[in-house]
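Participant: Sequence first, then the predicted structure:
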Amino acid sequence: MKTLITGGTVVNSTGRGLADVLIEGEKIAAVLPPGSQLLGADLKSAVDKVIDATGKYVIPGGIDAHTHMEMPFGGSSASDTFETGTTAAAWGGTTSIVDFVVQYPHQNILDQYHLWHEKAAGNSVIDYGFHQILSDVQDSSLTAMDELISEGVTSFKLFTAYKDVFLSDDGQIFRAFQKGAENGALMMMHAENGSVIDVLQKQAIEAGHTTPYYHGTTRPWQTEEEAVHRVIMLADLARVPLYIVHVSAKQAVEQIATARDRGQNVFGEACPQYLYLSLEEHLAAVSEQWGDFEGAKWVCSTPVRSREEGHQEAMWQGLRTNDLQLVATDHCPFCMTDQKELGIGDFTKIPNGIGSVEHRMDLIYQGVVDGKITLERWVETCSVTPARMFGMYGQKGVIQPGADGDVVIYDPNGHTSIGLNKTHHMNMDYSAWEGYEIAGHVDTVISRGSIIVDNNTFLGSTSHGKYIKRGLSQYLI
C-alpha cells in the first residue's frame, strides 16, 4: 500500500514547511517538495491513495507516555481496556502509548509483565510499550530490572506515596536508582510525601471533611515539592537520570528547574489536567445529580491545584521554557457510577484518575491557538520528546524517511467540541472535559501506514497494534 499526503504543512520540532509525504507499507519512504515527481512520473499516479492536506498540518503521530489501561486500584479497575482506550487514543491523534505494568507488594514482576502482554496483545488499535512499576524493591526486583531492559522495558516507576500499596522508602528508592545508573534505565517517580498526606487525610475525615474538595487540600503543594526535592537528591547521589511524573505544583517545577540549572539530568512531565483544571472550579464542584460529590470526577493524584496560586500558568510556562519537557495524560479513567461513588462520604476511597487519552493532542493544540506555546513546541512535547525520552525516536516521533508511518493530519480551521455526547470514545459515563471547545480538529490518523481514522470515521482494528520494544532513553548521560 502506497499513500501520498499532498499539500500539507509538515511540522517537526525543528520547524515547518510545505511538503508531500510518501508512505510505503508501514514506513515513511520520502518527504518531498510539493508536486515532486518520481522517475519522471507524477507521484499521484504511482500510489494507491492520495490524501489532500492543503491548509492542514501534517505531524508525527502523538505519543502518550503515561497511561493505565485496565489498572486495578482502590477497589476497582480503570474502566478503559486496551481496546477501548487505544480506540479513543486513535480518535484523538495518538498513535502510540506507553502503559504501566503494575506490581503490588509480593507480586512477581516478570509475571506481571507477561500479564500485561496478555492484556494488550490482539486488543490494541495502536502500538504500545510498557513501563514497569516497582512497589517491592528487593534483590529479585533489581535482577528483574536487567531482564526487563532486554525485553524493551527501559523505564521504571517508584512511589513516595500510597503506604502498603506502592510506597517505597528512601533506601529502596536509592537501591533502585543505583541499579538504574548501572543498567541505563530511566527512573520515574510519583513524588508526594505520602506519610504526611496520610496524617492530613485522617485528620480531615475525623473533622467531618469528607467531600472531594478535601482530596486537594490534604495533598498540599508542600508535600509535592518536598518529595520532588528528596528524590532529586537521591538521584543525584546515585548519578541516575530522573523523570518526575504528573508535576502539578509550581514549586515542584522550581525544584526541577533548579536541579537542571546545576546540570542534573532531571525531567518533568506535564498533564492536561494541571494545565486547565483547578481546585476551586472542579474539586469543589456541585451538581443536581451528585451534590457536593460532583468534584469526584476530577479526583486524581497529584491533585488539580488552586488557580488563585498560579499553578496552571506555571505549568504552561514550564512547557515554554523546557523546565517541563513533555505532555502525557496519566490516563486512568473510572466511571462515577459503581467506581468513583465508592468514595461517597469518604474522599480517600475515591479511585484516583482522569480520562484524557482522547483529548491530549487537542487540548495542547489549544495552547498554540491561545499563544501559550508554539506549533513546533506542540509537536515536540506531544510526539518528539516522548519518543526520545523513552527510546523510540527514529521509529516514532518524527516525519522522516525510515520512520514508522505514524502521521496525523490536523486541520487548524476545524473545530472540536468535547463532551460525553460529542467527541467521546473512552469507556466512561462522564467526560472530565465536558464543554471544552477546541479551535482545531484531527482529520486523519495513520498508524504504520494504515489509515485508522478518517473524516470522522473509525477504520482501525484491534489486530493492528504491536508491542514497541524500546531502547534506552536518548537523554541518558
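Facilitator: Done, it's in.

Participant: can we go C-alpha only for contacts and neighbour counts from here?
Facilitator: Fine.

Participant: Quick check: Lys349 touching Gly74?
Facilitator: Yes: with contact defined as C-alpha atoms under 8 Å, Lys349 reaches Gly74; the gap is 6.7 Å.

Participant: hold the first one in mind and look at this next one:
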Amino acid sequence: MFERGFVGGDLYLEGAFKTMNLYTDQGKIAAISGERLPCRETVDCRGLKVLPGFIDPHVHFALNLGEFTSADDFESGSISGAFGGVTTFIDFLDPVLEAEAFHEKLAQRKLFAQASRVDYSFHTTLGHFSGDVQPLINASLAAGLTSVKVFTTYSESRRDCPKPVIEALLRSPLTVLSHTEKDDLVDPDWLETATYEASRPVKSETLEALALADLVEKTGGSLYMVHTSAGSTVKALEEHYGHLLGRQFFLETCPQYLHLNRDCFKGKEGPLYLLAPPLRSPGEQALLKDRFSSIYSIGTDHCPFMRAEKLRYPEASKVPKGIGGIEYSFLLLYELFGDEVIDRFTSHPATLFHLKHKGALRVGMDADLNLLDPQGTTLAGRGHSKSDYSPYEGKNLKGRIRATYLRGEPLVIGDRLYPSQGNFLRRRLD
C-alpha cells in the first residue's frame, strides 16, 4: 500500500499534461498510473496541475556584505520559497581566493543552511583567485559541488576572476556560472540613483557575454550566465553563438528583468530597486520577453534587504544591491508565459546542475510536488520574507499554488506551513 495517492490531476509528464494518478512511498514517486491504487491517504487533484517541485538555482541567503547582511537567512528564505513552490535551491559559498580556503567556506555555509526547510546545495565561488585552480576543482567535485561561480567585474573588491582561471575552469567538468559584465565599462562609484543603469550599461553585459561565448567555443566547456538583464545581449548571442545556446552556453534571467524596468530608479524610493546588473529600459525588457525561448532557466538572485538599509545612503554606490523574489517567482513568470516556464523551473536546472532526483515526475524521483490551480489568482504581498517590502507587492497574478510537498510530505497546504527539514544535496557528475 502506498503512503499517498494524488488522484485525478493533470500530471506534467515529459513536457505534456496527462490526467493520471501519482503515488508516493518513502519520499519517492512510487507509481504513476491511470488506475486507482490502494494508499493510506488520498489527495484530490481534480482541476489542478501536478508539477515537480521548483528549483531556484540562484539565491543569496545570509549574504554578509560587511555593513549589511541580506534580510533572509536560510530558514526564512527557504520558508518564503516554500510558499512559492520552491523545494530545492542552490546558494553560494563565500568567494574563495585560494584552494586551501575551500573546506572552511563550505563548512561555514553548511552550518548556516542547517536551518533550511527545503533541500539545498551550493555553488563554489571564486574571487580574484591565485595559484593552481586544479586542487580547488578536485575539492569541489569531491564535496558534491559540480558548479563554480566567477565574476568578470568587481575588481575594486578583488572579486574579479582572472581570465586564465576562467579558461581552466571551462576545461574542467565543472559548470561555470558567470556574473557577466565588462569591468572597464562599469563605474562602481556612481552616485545618482535615478541614472544608476548608466553605471552598468547594456554594452558591458553584451560584450562580456560574447567574449565568454568565444571562450566556451574554444574550450568546449559549459557556462551558465546568471541574471541576464538585457534583450540585446540575448539577441547578440543568438546571432553569433546560437549554436551554443542551450547546449554549452546557458542563459538565466530573473523575474525582475521581466516585470520591472529602470523607471523604478526614479523618485525617493528608487534605492529600493537597486541591484546589479540594473533594471533596463522598457525597450530592452520587451526584447528580452521576445527572446524568452533562448532563456534556459529562471533564478531569482533572491537577496533582499530592509527598507531602512536600502534608504540609508543617498549615494547609489553605498546602497546594498539586491531585491527579493523567491516566493512569487514562478507565478510572475507563469503570468507572462504560461506553461512554457515549467521546464525552466524544474527539469532544466535539475539537468544542468546534476540534481538527479529532482525536477521531473518519474518513478524513483523525489516526491517533490506542486499542486497548481490554473484558474486561481494570487495577490502578491510582502510574503514570508523577513524583508519589510516587496517590489511586487500589489501585483495580481494568474494561478495559485494550492499545496507543495517535499519528499512526499506536506510542506505548505493553503496558508499553513508544515514542519520539515531540508537536506544538503551532494551533486555528482555520473
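Facilitator: Received it, and whenever you're ready, just let me know what you need. For clarity, every value in this text was computed on a predicted model and none was experimentally measured.

Participant: What's the separation between the spatially closest residue to Arg219 of the first structure that is not a sequence neighbour and Val327 of the first structure?
Facilitator: Leaving aside its sequence neighbours, Arg219 of the first structure sits nearest to Ile197 (C-alpha to C-alpha, 6 or more residues apart in numbering; 5.7 Å). Look at Ile197 of the first structure and Val327 of the first structure: by C-alpha to C-alpha, to the nearest Å, they are 26 Å apart.

Participant: More neighbours: these two, which one.
Facilitator: It is Val327, of Ile197 of the first structure and Val327, that has more neighbours when counted by other C-alpha atoms under 10 Å, with 28 against 20.

Participant: The second structure: which residue goes with that one?
Facilitator: In the second structure, Val327 of the first structure lines up with Ile298, judged by TM-score structural alignment.

Participant: can I assume Ile59 of the first structure sits in a helix?
Facilitator: No: assignment of Ile59 of the first structure by DSSP: H, G, I helix; E, B strand; the rest coil gives strand, placing it outside any helix.

Participant: For it, give me its contacts.
Facilitator: By C-alpha atoms under 8 Å, 6 or more residues apart in numbering, the residues touching Ile59 of the first structure are Val10, Val11, Asn12, Val379, Val398, Ile399, Val407, Val408, Ile409, Tyr410.

Participant: Go again with 10 Å.
Facilitator: Neighbouring residues of Ile59 of the first structure by C-alpha atoms under 10 Å, 6 or more residues apart in numbering: 8-13, 16, 93, 376, 378-379, 383, 397-399, 406-410, 445.

Participant: what's downstream of the strand or helix carrying Ala259 of the first structure, the next helix or strand?
Facilitator: Per DSSP states H and E, Ala259 of the first structure falls inside helix 250-261. Using DSSP H and E, the helix or strand that directly follows helix 250-261 of the first structure along the chain is strand 266-270.

Participant: Can you state the residues of the second structure onto which that following strand aligns?
Facilitator: Counting by TM-score structural alignment, strand 266-270 of the first structure corresponds to 249-253 in the second structure.

Participant: Off-centre distance for the matching stretch?
Facilitator: In terms of C-alpha atoms, centre = their mean, to the nearest Å, the centre of stretch 249-253 of the second structure is found 11 Å from the chain centre.

Participant: circling back: to which residue of the second structure is the residue nearest to Arg219 of the first structure aligned?
Facilitator: When the second structure is aligned by TM-score structural alignment, the residue opposite Ile197 of the first structure is Val186.

Participant: which ones are touching that match?
Facilitator: Each residue near Val186 of the second structure by C-alpha under 10 Å, 6+ apart is listed here: Thr153, Tyr154, Ser155, Ala198, Ser199, Arg200, Pro201, Lys203, Ser204, Glu205.

Participant: so what corresponds to the first one in the first structure?
Facilitator: Structural correspondence for Thr153 of the second structure with respect to the first structure (TM-score structural alignment): Ala161.
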